[in-house]
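In: Quick check, what structure comes out for this input:
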Amino acid sequence: MQALRVLLLTCVAVLLAFAATAARIHGEVPSEWLVHWQTPTLADRPLQIVHGLSPRMLVADAVAQILQQPAAQPQSDEGLAYYLRRGRGGIVCNVMFDRYLESEEHWKSFVVGVQMCAQLGMPVWIYDEKGYPSGTAGGLVLHGHPELEALVLARDPQGNPEYFFRRAYEHTHASNNYHALRRYINLMDERATARFIEVTHEAYHQRVGQYFGKTIVAFFTDEPSLMAVDLGPIPEPARSKVPVEDPVDPNVKPLPTLPWCHDFAEVYRRRWGEDIQSQWKSLFEGDSSEDHRIRRQFWSTVADLVADRYFGQIQRWCQAHGVASSGHNLHEESIYHHVPLYGNGLKAISRMDIPGLDMLTSNPESVIHMGWMTAAMPLSGALLEGHRRVMTEVSDFAQKMSGAGPVNLQQMQATAGWQAAWGVTEFTLYYSPEDRTPDENWQYGQFVGRLNTLLKPAMPRPQVALYYPIYDLWAEYRPVAGPLHQSPAPPRAQQIISSFVRIGQTLQRRQIPFILIDHEHLAQAAVTPNGTLRAGNAEIATLVFPMGVELPPEARKVVEQFANQKGRVIYDSPEKTLNVNNAVAWIQPDLSIQPPNDRIVLGRFSRDDHTILVLVNVGQETYHGSLRGVAGHAWTQLDPATGDKQTVTPQNNALNLELAPYQTLILAD
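Out: Modelled structure (predicted):
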């Protein structure tokens, strides 16, 4: 009897396995994936950035009305229902900027707002600054604590002394931004971050701590950076309209500067066993191997201090309080600027639980230019550190500033689609709901929600890693007086950057998903027996190196092991450059489209042993072609704009592909 029972159970298990296999063969995705496909949850929809919750937004009777509404789209248009009716699922907010963090009246409004969001099931992110860049708490951090202000080592060849320290304000992002001219903290000073947390994060926790990890799920830090480089002034007439909270001294000369902090010399001496003051000249000039060595030591120290003392300190506090740290860096698209702004931009952003990007344009084609770089940074930081979620702050700021905006719904959707293909899961919006009809806003919210319904639980699966050459740029970087972008970089730096940018654009334009990996993550990666490279949540089959890079010994050893295990290693060179004409032949991706087209974006994911592909047409012409290399069984094709679903079947391992202008399609096997 017992044997018969075991036999029956075995037969049932076999039949269930066969049924699951049959369903897969017929292109049916698991039904649980699609439970919220037509009506995405609030957690999967975008969040509206709202700088302050005023009493007029907090209408109690409107909230009560919503709570009685079973429909997915509430009928009321008051209070927070305004955002729900326009497809938003939650908000990114802060206590009002007026009397920032000091008005009990505004605190009361904020607390009521969080309570209402909790009743409605709306997730809340806390924006951690009065405007931007984050770190000053609207100036409160530096009140009575001038020693916490950003500090630089300046060089004046005609001065006496030639080298001296000064506060970093004039000729920096602190005095050249769109929000306010305000003195800034030192990201390398652990005391400055501790005070920022005390004034900001602790104040929120004191008032709404019971909602942390429930309604309140993340803190958003906005463009913190080292104030050690001139980014140039913002254009008029915007510049003349920016409030001046701290007067700018016109007598402060533009000079080459380097970031510094109160204990930098001691930290440097402990780490390297050398006196940094005797090496100051090499930090500003020189092209010898000794100059390169010193600059690498200096910027490596800067990178570690920024990553640990600002990003790491905030991350540790957030994790201890049940919320995620998130936000984005400044100038993500310019790798040369990553040196003076962070030491190592990839290392800094990797210290966020939900690393993010700032997408100031909603021209979908931006991805084929430098948008890929902006998105590659947070995706890489997330995967390399074993995370998944990625945030975007997205808007049509560039179009509106130029008079070409606001953009239309299709452009918004395509911009969201390509970012989702790059792993973005959290869409925080500076789009103004008033710029579009309620129905257009609702459609956009549904679109983002459907993307996340399928992709947020899925893992991005890029198989290529492009080397992030910050180690080489440390050696080549020389500070200059005046805007950095107006001074040509040294020839070797130009060669490396040009190669890096060309390779990234080539991979993007040939539908080859990839991440960035720096020398530190490369040195920590593990070579697997099957010839791949495991780094966090990424498993890489191909490494690509820009022209002229020099690997440190630890990273070079891993690359050699990878190559010995038959991993593919590609070096760009003057004799054999990687470009759109040879990328597919060199890298041999298992998926490709025919005919080639620069404006098709491809993202690759896995979920429960299924493959999910995201295809986006960021161009203005319909694409007709085929997707080559797909498995021969049926696939499910889903349209996040309409909610439509159908089964498609490849012929000879190729799927016919038709993508209308700005269309996004999802394929799941």
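In: CA atoms for contacts and neighbours, from now on please.
Out: Noted.
In: tell me which element L466 is part of?
Out: strand 464-467 (DSSP states H and E).
In: Centre of the chain to that strand, how far?
Out: The chain centroid and the centroid of strand 464-467 are separated by 17 Å under Cα atoms, centre = their mean, to the nearest Å.
In: Now the element after that strand, going C-ward?
Out: helix 470-476.
In: just checking, what packs against that next one?
Out: When contacts are defined as 3 or more Cα pairs under 8 Å, 6 or more residues apart in numbering; DSSP states H and E, helix 470-476 packs onto helix 289-306, helix 338-342, helix 491-509.
In: right, and these - which one's nearest P483?
Out: Closest approach to P483 among the helices and strands packed on helix 470-476 is made by helix 338-342 (12.1 Å; Cα to Cα).
In: Can you list the neighbours in contact with that closest one?
Out: Here helix 338-342 makes contact (Cα atoms under 8 Å, 6 or more residues apart in numbering) with 225-229, 258-259, 299, 302-303, 306-307, 330-332, 344-345, 348, 470, 473-474, 477.
In: now the other sequence, so there's something to compare against:
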Amino acid sequence: MSIIEKYGKSFANPDRRNAIYQIIHGGAVDKEKAEYYDSRWFGGIVGNVPYTSEFPDSDEEWNDTAAGIREYIQRGMYTWLYDEKGYPSGTAGGYVTEFNPEYVAKGLYCYDYWRKISGPSTYRADVPGDKLWKALLLPVEGGDPIDVTDCLNERGVLYIEVPAGQFYLFMMSIRRLFDGTHATESYSEPRNYISLSDRKAVREFINCTHENYKKVLGDEFGKGVLAMFTDEPSLISWNIRAGVFPILPWLDSYPADFEAKYGYEFYKACTAVVLRRGDDAVKRRCDFWEFIADTIADSYFGQIQDWCRANNLKSSGHMLEEERLQAHVNNYGSFYRSMKRFDWPGIDQLATETSALMRDGTIPIARFIASFADINGEREVFTEFSDHSVRERGDRAELGCYYGSVNWHLAMGVNNFTSYYSWDGITKEETRELNRYTARSGGLLRMGSRDSRVALFYPEAAMWESYIPNTNVRAIDYSEATQALDDAFAQASWDLVQRQIDFDYIDCALLLEGEIQDGRLIYRDRAYSALVLPCARVLEEAAMAKLLECEAAGIAILFCGEAPRLSRETGVTSPAALEIADAIEKGRMALAPTEDFGKLLDAKLPRICRTLKIENEKGCYHPMLLSHCRVTDDGERVIYLANMDSVPFTGRLTVDGCCAEAVECDAFTGEMTKLDVDGRLSLDITIRPGEGRFWLIAGRK
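Out: Sure thing, here's the model as predicted:
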């Protein structure tokens, strides 16, 4: 059977489920809107209850919303459920915290007194509010803190018996998280928030929201209702505006749970995180953030995922500040660990213009998040995309911006579109055509799996060791180590993207679980011939040993910015780190400064790591051209290219391997055109600005 015979009909008549979904908060109850979106061939909607003053106890509110949702389903459309009134998700419009004040998120406000205290002496100190948790004396010359909390008298004043020597006074107080945090700065309303580590609070959120949707729509779960959308949940233990004291996340159970897991007192880890003081500071800093990361991933994201899976729904949503690596620490402990608990991971993309989408100073979030679905096998990645940034300045997005954004997302690996677009100035027919284009394109890019042969490492331990909680706006750490990590991770990512190299982001767990076979690291259906590690200066001992095994098996190991130096477990240079340094010196592994990493890729990345080669008229790669290559379950290859430049791209496309048959697929018209091939595909191509083009190829050996 030829490619056209096999795929032509489904391509010409795409699955509506793959079109765009409009987000209509509270509007699902309006059945008349269903006709509007149906006539424009939307895939469906993302909706929620209107959150009246009677929420969550109004049967009428739930029933009317369910009736509205069913109207869309009866028209052949699909729906998602949005789980919150505004954002961030977690409080059910404030109900969870208003009626359960014990669930309001709290933080540790960390006060490091600026003067040295000398002993032996008696020293008096008032304490910061609301409730002192720990008062510590930190020896100036180093060593572990001395706990003097029991020097607090009944009037709330410290009278400290200072031993001989010089010390710093460090106090940590428990306070409600509100002032200057995300609780006061969202677009919805000032609202108390929950701790994502608090299983009971999250369970109450599920009871208020998810269980009520189940009562009225449970029969459509997994059919007309596809997924539950959670929006920007995060730790809010940091300031959006400039703060006074650094903040750490807090839950009353943290100290006991931490000590049970790691075998030492929680306050020692807190001290190491804020001040880098005490023994084993590297290990303790990593222990702290790992502990926070696991409690959040399990208690919030894991609990919701478990509920969704038990009820035939997909857990989905997006997180906060995906684009800044250091923000992953103070928001989640580990963004990667939380993101793994989504079935259908997602992003938000407020920009629609190419210049903003191709901003290479931050993480290419669409490629980053799409990796999770590529690795977990779900093949579904969503975006909450919009023309927000254009509307904010009083302008209107042209139709080309809509197509350009769709093509950018598709090339990065995002194939499910939920929309906040205004559609201002876009006609009914133009909207229909865009939806059909999106559905055709999304259908092709759900086939098989992405042909990623390179893995980019998520440097979790290095992030934990380097990030310093602070009082800056958005808690940005300007330390040299953290900035170097931010820069290296973004640079390595874009160096791969701009060279049309398909790659996935992996973490330490995947590296360790993967099996080495035939010169590749194998994990499920993923097979990596090269590993890229940006600034992974701190690394687990087992991970360093695995890198040495990979190199010995012929897997290329490339370091960006800095090679592993310190052990996550001990905080000192390990024998494995010395072996890696020796391998770099002898040319078996490679290291380049961040600014020169692209040159290292050009020189050292094996040819086997590339599915295709694209050269412009000068014989060079083109950084504004994006690629996405997939292998179908039957072995065909899907090749997608998108031109994000403001001028046409003209050059040559050469696809690796044998080619027995090839067709070009026009996502605008639904037509497939057979190409003349002679065992190999090599084409002269021209791609207009913002345009995306597809090829389907059979005959790969």
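In: What residues in the second structure pair up with the strand holding L466 of the first structure?
Out: Strand 464-467 of the first structure corresponds to residues 454-457 in the second structure, going by TM-score structural alignment.
In: after superposition, how close is the matching stretch to the first structure?
Out: Mean deviation of stretch 454-457 of the second structure relative to the first structure after superposition (mean Cα distance after the TM-score superposition for the first structure): 1.1 Å.
In: Buried residues in that stretch, which are they?
Out: For stretch 454-457 of the second structure, burial by neighbour count (16 or more other Cα atoms under 10 Å) applies to V454, A455, L456, F457.
In: Show me what K613 of the second structure aligns to in the first structure.
Out: Using TM-score structural alignment, K613 of the second structure lines up with S592 in the first structure.
In: In contact with the residue lying closest to its match once chain neighbours are set aside, which residues?
Out: Nearest residue to S592 of the first structure, sequence neighbours excluded (Cα to Cα, 6 or more residues apart in numbering): R628, at 5.2 Å. Counting by Cα under 8 Å, 6+ apart, R628 of the first structure touches D590, L591, S592, I593, Q594, N653, A654, L655.
In: Check P689 of the second structure too.
Out: Contacts of P689 of the second structure by Cα under 8 Å, 6+ apart are N643, M644, D645, S646, V647, P648, F649.
In: Kindly report the same for K546 of the second structure.
Out: Counted by Cα under 8 Å, 6+ apart, K546 of the second structure has contacts L511, L512.
In: Aligned to it, what sits in the first structure?
Out: Checking TM-score structural alignment: K546 of the second structure goes with V558.
In: where does its match land in three-state SS?
Out: helix (DSSP: H, G, I helix; E, B strand; the rest coil).
In: how close does it sit to P233 of the first structure?
Out: Plainly put, V558 of the first structure is 43 Å away from P233 of the first structure if you go by Cα to Cα, to the nearest Å.
In: Okay, helices next: where are they in the stretch 1-150 of the first structure?
Out: Assigned helices in the stretch 1-150 of the first structure, in chain order: 2-25, 60-67, 81-85, 104-120 (criterion: DSSP state H, counting those that start in this stretch).
In: highest average neighbour count across the ones you listed?
Out: helix 81-85 (a mean of 22; mean count of other Cα atoms under 10 Å).
In: equivalent range in the second structure for that helix?
Out: Residue span in the second structure matched to helix 81-85 of the first structure, by TM-score structural alignment: 35-39.
In: repeat for stretch 437-445 of the first structure
Out: Under TM-score structural alignment, the match for stretch 437-445 of the first structure is residues 427-435.
In: Check the secondary structure at the aligned residue in the first structure for L653 of the second structure for me.
Out: Matched by TM-score structural alignment, L653 of the second structure corresponds to L627 in the first structure. At L627 of the first structure the chain is in strand, as set by three-state DSSP.
In: So for L627 of the first structure, what's the nearest residue that isn't a sequence neighbour?
Out: Closest to L627 of the first structure by Cα to Cα, 6+ apart is I593, at 4.5 Å.
In: Hmm, that neighbour is touching V630, no?
Out: No. Checked against Cα atoms under 8 Å, the pair I593 of the first structure and V630 is beyond contact range at 10.5 Å.
In: Map S89 of the second structure onto the first structure.
Out: For S89 of the second structure, the residue aligned by TM-score structural alignment is S134.
In: contacting residues for that match?
Out: D128, T221, D222, E223, P224.
In: What is the neighbour count of the aligned partner of the third one in the second structure?
Out: In other words, D222 of the first structure. In the second structure, D222 of the first structure lines up with D231, judged by TM-score structural alignment. Other residues lying near D231 of the second structure total 24 when counted by other Cα atoms under 10 Å.
In: residues touching D231 of the second structure, list them.
Out: Counted by Cα under 8 Å, 6+ apart, D231 of the second structure has contacts Y82, D83, E84, Y87, P88, S89, G317, H318, M319.
In: Apply 10 Å and report the result again.
Out: Shown in contact with D231 of the second structure (Cα atoms under 10 Å, 6 or more residues apart in numbering): 82-90, 316-320, 346-348, 384.
In: P459 of the second structure too?
Out: P459 of the second structure neighbours (Cα under 10 Å, 6+ apart): 325, 485, 489, 506-508, 533-539.
In: Those in strands, which ones?
Out: I506, L533, P534, V538, L539 (DSSP state E).
In: Just the buried residues of those.
Out: I506, L533, P534, V538, L539.
In: host element of P378 of the first structure?
Out: Counting by DSSP H and E, P378 of the first structure is found in helix 371-384.
In: And for the helix or strand following that helix, what's in contact with it?
Out: Going down the chain from helix 371-384 of the first structure, the next helix or strand is strand 391-394, by DSSP H and E. Residues from elsewhere that reach strand 391-394 of the first structure (Cα under 10 Å, 6+ apart): 46-49, 220, 222, 326-328, 354-362, 374-375, 378-379, 412, 415-416, 419-420, 423-431.
In: go again using 6 Å as the cut-off
Out: By Cα atoms under 6 Å, 6 or more residues apart in numbering, the list of residues contacting strand 391-394 of the first structure from outside reads G356, L357, D358, M359, L360, V424, E426, F427, T428, L429.
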